[in-house]
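**Q** missing the sequence, but the structure's below:
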């Protein structure tokens, strides 16, 4: 239990600090950062697979077209999520990314109802209604939908749904997800350099080294999360997962100077209340009821 809690805290703490990390590369475009993240993630994961001698397991993980199709879908969804997250952070919308990842577990459950025909208790339906009110309130007060938060939550929730079908361990899954898009990312980076529009080469030496560590920063939290899931009950890990968006919210206010208005307070309070109601209801449910799955609500995130 102690090891599981420690692994969980480290994983979600790392995901929570990602905005601080991506801010280092604010001079770069989101597409270029994403391409580097994909390429360096693949390099790091393949090195780990070579060290652990798991080449055979990697190829056996995708035996047919159906599995490869599901992995391709995972790859596209997580790439879209990464791109939007990086863009939002470097466009000074960290607070909205926090809102998105608070909403993510609830949207994941809603997708479970729609696509997997899962059943919810009354308290869980109340939680979804409270979250919807939180989104509606901020939409009416600002006159526009919080599309960044909703898009982050939706892409990650659909990614989680696809991952339930794939059901691979973290490193193997990440390897396949990056294998599909790495050639495109690499070609894109080469084209930037050929056209003279690449900005990574202009970074200071230490920032360039930090960019190369994007693969480590993507893969290691997934490994820590996997270790936590082996040691902890889902209810405990469910509580720990809110550490990540909380750190993002605090970073937005105290590090990046984003304003936390009364409207934000009301909207976030409704969603915080929804998460509390949902968690309590999930913990009290009987056998056969839906349980929030942290694997569906996972961050590298961004």
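**A** On my side now, so go ahead. No experiment lies behind these values; they were computed from the predicted model shown.

**Q** rest of the way, CA atoms for contacts and neighbours
**A** OK.

**Q** Check which element follows the helix or strand hosting residue 136 along the chain.
**A** Using DSSP states H and E, residue 136 maps to helix 122-142. Sequence order places helix 147-166 as the next helix or strand after helix 122-142, per DSSP H and E.

**Q** Centre of the chain to the helix holding residue 136, how far?
**A** Averaging C-alpha positions (Cα atoms, centre = their mean, to the nearest Å) puts helix 122-142 21 Å from its chain's average.

**Q** Could you do stretch 109-119 as well?
**A** Chain-centre distance of stretch 109-119: 20 Å, with Cα atoms, centre = their mean.

**Q** do the same with stretch 139-155
**A** With Cα atoms, centre = their mean, you get 17 Å for stretch 139-155.

**Q** Show me what counts as buried in it.
**A** For stretch 139-155, the buried set under the neighbour-count rule, 16 or more other Cα atoms under 10 Å, comprises 139, 146, 148, 149, 150, 151, 152, 153, 154, 155.

**Q** do stretch 173-192 as well
**A** Those would be 173-182, 185, 188-189, for stretch 173-192 by 16+ other Cα under 10 Å.

**Q** returning to that earlier point: could you redo the buried residues of stretch 139-155 as CSV and give each row distance to residue 242?
**A** Converted to CSV, the buried residues of stretch 139-155 look like this (distance: Cα to Cα, whole Å):
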residue, distance to residue 242
139, 23
146, 20
148, 19
149, 15
150, 17
151, 18
152, 15
153, 14
154, 17
155, 18
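
**Q** In space, what's closest to residue 136 - neighbours in sequence excluded?
**A** residue 145 (8.0 Å; Cα to Cα, 6 or more residues apart in numbering).

**Q** got the contact list for that neighbour?
**A** Counting by Cα atoms under 8 Å, 6 or more residues apart in numbering, residue 145 touches 135, 136, 138, 139.

**Q** how far away is the second one from residue 122?
**A** Counting by Cα to Cα, to the nearest Å, the gap between residue 136 and residue 122 amounts to 21 Å.

**Q** try the first one
**A** For residue 135, the distance to residue 122 equals 20 Å [Cα to Cα].

**Q** what about those two, which has more around it?
**A** Using other Cα atoms under 10 Å as the criterion, residue 135 and residue 122 rank with residue 135 on top: 21 against 10.

**Q** another one to put next to it:
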């Protein structure tokens, strides 16, 4: 009797998965620590920070495209009318998301930002049902219901609707929806450069208005402040590129679970370093949201293994 030896795990596949996990944790760790960066940019206000983030992101992306010989593909995007429309909408949505996040980080409301990104997967599920007519599994329905109860608890008992959190969750949810409808026709770096190109006129108008009212701090606060502001392009593009590298190597369910690194990091910063208030009503709301997150994680573990995103 001869034994049939089953092949062992593919070393190349294991290496790709390990690299993907590293890239994913790197991306979400940077996003989780962003409030620290925005605090360091004081006295710059949210509008200046977002405007500079758009302008310097575009410069950084164009430099990367030049180095990687992707400028021709970048220019080809502008001959695709459907892509131009989708990326224009995506640009406005992500600029709005950046503005809300910056307001949260610079006004002592990092907890609200954390809550927004805990809620974001629930918003993605809701949009999938309402817009894409997707069918949900029982645990997903349960998670969605618990998330809605959490928002109601915060609205009634904490005394205010968490508009900033909801704005962050829905702006990023719609951004993801627009990008998913665009598909994988263009690499992540090309679409990021195109998005920032579309909203660059808005950033220039913001800079002009701020400059007219003496609200620009770019060159008035010393070389250290200038370097920090110039680094906005790198801070924006690097985690997005790391995320793209992770998504091309990992199942979507794995990427979905790694995403909670960012709001967990924001929550720790807000409570341990920034000492933001956590009264019982807010603990109750966060507790319900975390229950919804646990349900989503359980659903991801039990669901059939999701395919990897196409490699770009």
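**A** Nice, thanks for sending it over. Please read all numbers here as calculations on a predicted model, not as lab measurements.

**Q** Just give the number of residues close to the counterpart of residue 84 of the first structure in the second structure.
**A** Using TM-score structural alignment as the criterion, the counterpart of residue 84 of the first structure in the second structure is residue 100. Per other Cα under 10 Å, the neighbour tally for residue 100 of the second structure reads 20.

**Q** State whether residue 100 of the second structure is indeed within a helix.
**A** Yes: according to DSSP: H, G, I helix; E, B strand; the rest coil, residue 100 of the second structure belongs to a helix.

**Q** Report the contact partners of residue 20 of the first structure.
**A** Applying Cα under 8 Å, 6+ apart to residue 20 of the first structure gives the contacts residue 251.

**Q** secondary structure element for it?
**A** Take DSSP H and E as the rule and residue 20 of the first structure turns out to sit in helix 18-22.

**Q** how close does the aligned residue in the first structure for residue 203 of the second structure sit to residue 191 of the first structure?
**A** Correspondence of residue 203 of the second structure to the first structure, assessed by TM-score structural alignment: residue 185. Distance of residue 185 of the first structure to residue 191 of the first structure, computed by Cα to Cα: 10 Å.

**Q** now residue 122 of the first structure
**A** 54 Å.

**Q** One more: residue 235 of the first structure?
**A** Distance, residue 235 of the first structure to residue 191 of the first structure, using Cα to Cα: 47 Å.

**Q** cool, and residue 177 of the first structure?
**A** From residue 177 of the first structure over to residue 191 of the first structure the distance is 22 Å, taken as Cα to Cα.

**Q** what do you get for residue 293 of the first structure?
**A** 41 Å.

**Q** and if you look at residue 72 of the first structure?
**A** According to Cα to Cα, residue 72 of the first structure stands 24 Å off from residue 191 of the first structure.

**Q** Residue 24 of the first structure too?
**A** From residue 24 of the first structure over to residue 191 of the first structure the distance is 23 Å, taken as Cα to Cα.

**Q** now the helices for the second structure?
**A** For the second structure, the helices defined by DSSP state H cover 11-40, 46-67, 71-77, 81-106, 110-130, 138-157, 163-182, 188-212, 223-230, 232-247, 252-258, 261-268, 280-302.

**Q** Turn these into TSV, including distance to residue 274 of the second structure.
**A** Listed next are those as TSV, based on distance: least, Cα to Cα, whole Å:
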stretch	distance to residue 274 of the second structure
helix 11-40	10
helix 46-67	18
helix 71-77	41
helix 81-106	10
helix 110-130	8
helix 138-157	21
helix 163-182	18
helix 188-212	28
helix 223-230	21
helix 232-247	21
helix 252-258	24
helix 261-268	9
helix 280-302	16
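
**Q** Just the residues contacting stretch 80-94 of the first structure, thanks.
**A** 19, 22-23, 26, 29-31, 33-34, 96-97, 148, 151-152, 155-156, 248-249, 251-252, 256, 258, 300-302.

**Q** Tell me the buried residues within these.
**A** Among the contacts of stretch 80-94 of the first structure, those buried by neighbour count (16+ other Cα under 10 Å) are 19, 22-23, 26, 30-31, 33-34, 96-97, 148, 151-152, 155-156, 248-249, 251-252, 256, 258, 300-302.

**Q** which residues touch residue 13 of the first structure?
**A** Shown in contact with residue 13 of the first structure (Cα under 8 Å, 6+ apart): 243, 244, 247.

**Q** burial of the counterpart of residue 242 of the second structure in the first structure, as a residue count?
**A** Under the alignment defined by TM-score structural alignment, residue 242 of the second structure is paired with residue 224 of the first structure. Using other Cα under 10 Å, residue 224 of the first structure is surrounded by 20 other residues.

**Q** With the one 5 residues further on instead?
**A** Applying other Cα under 10 Å, we find 18 other residues in the vicinity of residue 229 of the first structure.

**Q** so it makes contact with residue 237?
**A** Yes: taking contacts as Cα atoms under 8 Å, residue 229 of the first structure lies within contact range of residue 237: 7.3 Å.

**Q** intersection of neighbour lists for these two?
**A** residue 8.

**Q** quick one, what contacts residue 212 of the first structure?
**A** Neighbours of residue 212 of the first structure in contact, by Cα under 8 Å, 6+ apart: 36, 37, 40.

**Q** OK, contacts around the equivalent of the first one over in the second structure?
**A** This means residue 36 of the first structure. Alignment note (TM-score structural alignment): residue 36 of the first structure maps to residue 52 of the second structure. If you count contacts by Cα under 8 Å, 6+ apart, residue 52 of the second structure has them with 203, 229, 230, 232.

**Q** try 6 Å this time
**A** By Cα atoms under 6 Å, 6 or more residues apart in numbering, the contact list for residue 52 of the second structure is empty.

**Q** And residue 4 of the first structure, by the same measure?
**A** The contact partners of residue 4 of the first structure, by Cα under 6 Å, 6+ apart, come to 228, 231, 232.

**Q** counterpart of it in the second structure?
**A** In the second structure, residue 4 of the first structure lines up with residue 20, judged by TM-score structural alignment.

**Q** still on that earlier bit, trace the residue nearest to residue 136 of the first structure over to the second structure, please.
**A** Match for residue 145 of the first structure (TM-score structural alignment): residue 161.

**Q** okay, now residue 60 of the first structure: neighbour count?
**A** When neighbours are counted by other Cα under 10 Å, residue 60 of the first structure comes out with 10.

**Q** try residue 266 of the first structure
**A** Using other Cα under 10 Å, the number of residues around residue 266 of the first structure comes to 15.

**Q** Residue 267 of the first structure too?
**A** Using other Cα under 10 Å, residue 267 of the first structure has 24 other residues around it.

**Q** what's the counterpart of it in the second structure?
**A** Under the alignment (TM-score structural alignment), residue 267 of the first structure pairs with residue 285 in the second structure.

**Q** All good on my end, thank you.
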